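Participant: sharing a model prediction with you, sequence too.
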Amino acid sequence: MQTHLLDGDDVENYSPMTTLVSAIEDAFAAYQTGDAQMPPKSYIELPEYNGDFRSMPAYMDAGDWDAAGIKWVNVHPDNPEDHDLPTVMGTMIYSDPETGFPLAIMDGTELTMRRTGAAAAVATDYLAVEDASSMGIIGAGVQSYTQLEAIAQVRDIEEVVVSDLDDERVAAFVSHFEDEFDIRSGSIAEAASCDVLSTVTPVREPVVSADDLGEHTHVNAMGADAEGKQELATEVLQNAKVVIDDYDQTTHSGEINVPFHDGDLTDDDIDAQIGEIVTGEANGRTSDDGVTVFDSTGLAIQDVAAAHVVYEAASAEEEETQTPSLLSVGN
């Protein structure tokens, strides 16, 4: 057997977004129905380096296939300025559940970005208005690119407004997508008033107020990934239909963690987990809904599902060409 070594370009090439969105939807369903094992994400805090490590193992049975894996990921906010490295880096080990053999070791950074975009797309498909055509993005870092790429697969996005304090990042983002969308820079309020909004920032003080949002805006709150982080004003969460990816993770380190711990939100303010909506146990958007919020912390089952997509595509290409990949090694 061979262990495939797949870099970031491979991960991107072997994970078409339409296939990836479907796989992430399957992962949410498997988690909800109990066909997945996902121990809590574990943290190694490194305050002396202003960073941390996280380990994320999971196994899922999606019916036609099953898969297991673990992602080792870091978050070091000082990396870009101090070390010319990304804030977030990761490595994914994808294993055969039957034998434990490591089928692939792949770049977890690109995998994280793509599965995060796909998760937002799944939520958007169930929670945004059907005729959504405008999208706002707050935070023009690397995670923002797959937000737009993925959400454009589930809604006919025409107009895009991007807001970030860094003008160079905004310019790069606009340049990247200017041939595909009517895209421009704008204020937070302009971005937040769109039909769909993705917030992808590391802030610890809310940047989006209730007044900023449109009457029926769907918000993908993607940035909060640690205690103390919050992108949306508590009032937004109190008045919105709030859907989470996982109760333990979101109450510990997701968008709702601060108001939840302060007592400003309770269990009664959480409408559903996304898996409940995917499986039909709870409603997605209804005619009575105004603002909806998806609180996404990122689940290990998403990484396993995405790794499965990448591995299957890489293996299929190798089989078709009858030549081993240069990034494969024999064991």
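Facilitator: Looks like it came in fine. For clarity, every value in this text was computed on a predicted model and none was experimentally measured.
Participant: rest of the way, CA atoms for contacts and neighbours
Facilitator: Fine.
Participant: tally of neighbours for Phe177?
Facilitator: Under the neighbour criterion other CA atoms under 10 Å, Phe177 is assigned a count of 16.
Participant: try this one side by side with the last:
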Amino acid sequence: METLLLSSEDVRENATMDDVIPAVRDAFAAYERGTALMPPKSYVDLDQYNGDFRAMPAYLDAGDWEAAGIKWVNVHPDNPTDHDLPTVMGTMIYSDPETALPLSIMDGTELTMKRTGAAAAVATDELAVEDASTLGIVGAGIQSYTQVEAIAAVRPIREIVVSDLDDDRVRRFIDHFDDRFDVRSGAVADAASCDVLSTVTPVREPIVDLDDLGEHTHVNAMGADAEGKQELTADVIREAKLAIDDHAQTTHSGEINVPYTTGAITDDDIYADIGEIVVGAAEGRTSDDGITVFDSTGLAIQDVATAHIAYHAATAHGNGTEFDLLGLGEPRSAR
């Protein structure tokens, strides 16, 4: 009856992309088929600290496996400068659906990066051209690394163009990947012209215009995770075949939240949920498609699916630290 404590290193080692990508695909499918429960993401806004907390619970039954859990995550943009802490940190509680026993408490930051990359990979696999070999990255922060890792698992990526205002981040990114890919820095337009583009920035004014994109570019819009954030112009959204992860979240805080709220786009501009495409209820890329866009806000079902992979792999490998969180191994004192 012990709980397994998994550090960021434990999550990194055990939640491999080869396993996480199909698990996240299963989660999208379960959500579409109605075998997942995911209450709305709950926000605790802390304006005095220029930050917020988010609570993300979910349960899913993927057929061969089921899982439940909740992620408690923050976004504090001033952390790196003012406190030498990451902007985003998280903690995941992974529970047994039958008994509610907390099976594991694990680092949610590494888990978030893994599942975010995996979501982009699922969308890329469905919506990008089959022979996509060039990848553009706008925003060279920590999220960009798992975008590369995941997308390269589903497409034969050979060349990467990275764009970021911070030269140090660009250098670190290039140093990290230059032994595996042909990597170079470039402007936003250079990155956007690639076969696949992932945008992972916190901007509130669009930085990618329709003219920047290639004729058949697939875009993973990953950065917008709060009201007012927007990386792509409304022209891109209107022109593209648009898939979203969840209507409520994307219209509230995803890439489309601003143009949707102002009426610049409507539901008619949304092609499908990614889950519909995964289960075959809607087509992915066809020969007639030009630009495609995936608006990803990040769903709790993705976190639970990734936690499922991390926990079971760690258990199989003997990783992590077991502890008696509930005191079930000791006689309970009388009250």
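Facilitator: That came in fine, so what should we check first? The structure displayed is predicted, hence computed values, not measured ones.
Participant: what's the local residue count around the nearest residue to Ala62 of structure 2 once chain neighbours are set aside?
Facilitator: Spatial nearest neighbour of Ala62 of structure 2, excluding adjacent residues (CA to CA, 6 or more residues apart in numbering): Ala30 at 5.5 Å. Other residues near Ala30 of structure 2 come to 22 when the count uses other CA under 10 Å.
Participant: I figured Ala30 of structure 2 hits Val24, correct?
Facilitator: No: look at Ala30 of structure 2 against Val24 with CA atoms under 8 Å: they stay out of range, at 9.7 Å.
Participant: where exactly do the strands run in the stretch 101-250 of structure 1?
Facilitator: 102-107, 134-138, 159-163, 182-185, 196-199, 218-221, 241-244 (DSSP state E, counting those that start in this stretch).
Participant: out of the ones you listed, which comes closest to Leu327 of structure 1?
Facilitator: Closest to Leu327 of structure 1 of the strands of the stretch 101-250 of structure 1, according to CA to CA: strand 102-107, at 10.0 Å.
Participant: report all helices and strands that the closest one contacts.
Facilitator: Here strand 102-107 of structure 1 touches strand 2-6, helix 8-13, strand 88-95, helix 300-321, going by 3 or more CA pairs under 8 Å, 6 or more residues apart in numbering; DSSP states H and E.
Participant: 10 Å - rerun?
Facilitator: Identification of packing neighbours for strand 102-107 of structure 1 by 3 or more CA pairs under 10 Å, 6 or more residues apart in numbering; DSSP states H and E yields strand 2-6, helix 8-13, strand 66-75, strand 88-95, helix 300-321, strand 328-330.
Participant: dump these into TSV; add mean neighbour count as well.
Facilitator: Converted to TSV, these look like this (neighbours: other CA atoms under 10 Å):
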stretch	mean neighbour count
strand 2-6	19
helix 8-13	16
strand 66-75	22
strand 88-95	22
helix 300-321	21
strand 328-330	12
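Participant: to Met60 of structure 1, which of the ones you listed lies closest?
Facilitator: strand 66-75 (5.6 Å).
Participant: report the contact partners of Asp190 of structure 2.
Facilitator: 136-138, 161-163, 212-214 (CA atoms under 10 Å, 6 or more residues apart in numbering).
Participant: and those residues, which is closest to His252 of structure 2?
Facilitator: Val138 (22.8 Å).
Participant: Ser175 of structure 1: how many residues sit nearby?
Facilitator: Ser175 of structure 1, neighbours per other CA under 10 Å, totals 12.
Participant: these two touch, right, it and Val162?
Facilitator: No: between Ser175 of structure 1 and Val162 there is no contact under CA atoms under 10 Å: 11.7 Å.
Participant: need the residues touching each of the two.
Facilitator: Counting by CA under 10 Å, 6+ apart, the residues touching both Ser175 of structure 1 and Val162 are 169, 183-184.
Participant: and the longest helix for structure 2?
Facilitator: helix 108-127 (DSSP state H).
Participant: need the contacts of Asp190 of structure 2 in CSV with distance to Thr16 of structure 2, can you?
Facilitator: What follows is the contacts of Asp190 of structure 2, written out as CSV (distance: CA to CA, whole Å):
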residue, distance to Thr16 of structure 2
Gly136, 23
Ile137, 21
Val138, 24
Val161, 24
Val162, 24
Ser163, 26
Asp212, 33
Leu213, 31
Gly214, 31
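Participant: now, which of those sits nearest Ser42 of structure 2?
Facilitator: Out of the contacts of Asp190 of structure 2, the member with the shortest distance to Ser42 of structure 2 (by CA to CA) is Val138, at 28.1 Å.
Participant: for the closest one, what are its contacts?
Facilitator: 144, 161-165, 186-192, 197-201, 207-208, 221, 223, 231.
Participant: and for Gly228 of structure 2?
Facilitator: Gly228 of structure 2 touches 202-205, 252-259, 261, counting by CA under 10 Å, 6+ apart.
Participant: thinking again about what came up before, so which of the strands of the stretch 101-250 of structure 1 gets nearest Leu5 of structure 1?
Facilitator: strand 102-107 (5.1 Å).
Participant: that closest one maps to which residues in structure 2?
Facilitator: Using TM-score structural alignment, strand 102-107 of structure 1 lines up with residues 102-107 of structure 2.
Participant: residues in contact with that stretch?
Facilitator: For stretch 102-107 of structure 2, using CA under 10 Å, 6+ apart, the contacting residues are 1-12, 68-71, 89-97, 307-308, 310-312, 320-323, 325-326.
Participant: mind doing that once more with 6 Å?
Facilitator: Outside stretch 102-107 of structure 2, the residues that touch it by CA atoms under 6 Å, 6 or more residues apart in numbering are 3-8, 91-95.
Participant: how about stretch 258-276 of structure 2?
Facilitator: Contacts of stretch 258-276 of structure 2 (CA under 6 Å, 6+ apart): 28-29, 32, 228, 242-245, 282.
Participant: take those residues and lay them out in CSV including distance to Val20 of structure 2.
Facilitator: Listed next are the contacts of stretch 258-276 of structure 2 as CSV, based on distance: CA to CA, whole Å:
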residue, distance to Val20 of structure 2
Phe28, 12
Ala29, 14
Glu32, 18
Gly228, 30
Leu242, 24
Ala243, 21
Ile244, 20
Asp245, 17
Ala282, 23
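Participant: among those, name the buried ones.
Facilitator: 28-29, 32, 228, 242-245 (16 or more other CA atoms under 10 Å).
Participant: can you redo the residues you listed as TSV with distance to Asp107 of structure 2?
Facilitator: TSV is the format used below for those (distance: CA to CA, whole Å):
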residue	distance to Asp107 of structure 2
Phe28	22
Ala29	25
Glu32	27
Gly228	28
Leu242	32
Ala243	29
Ile244	27
Asp245	23
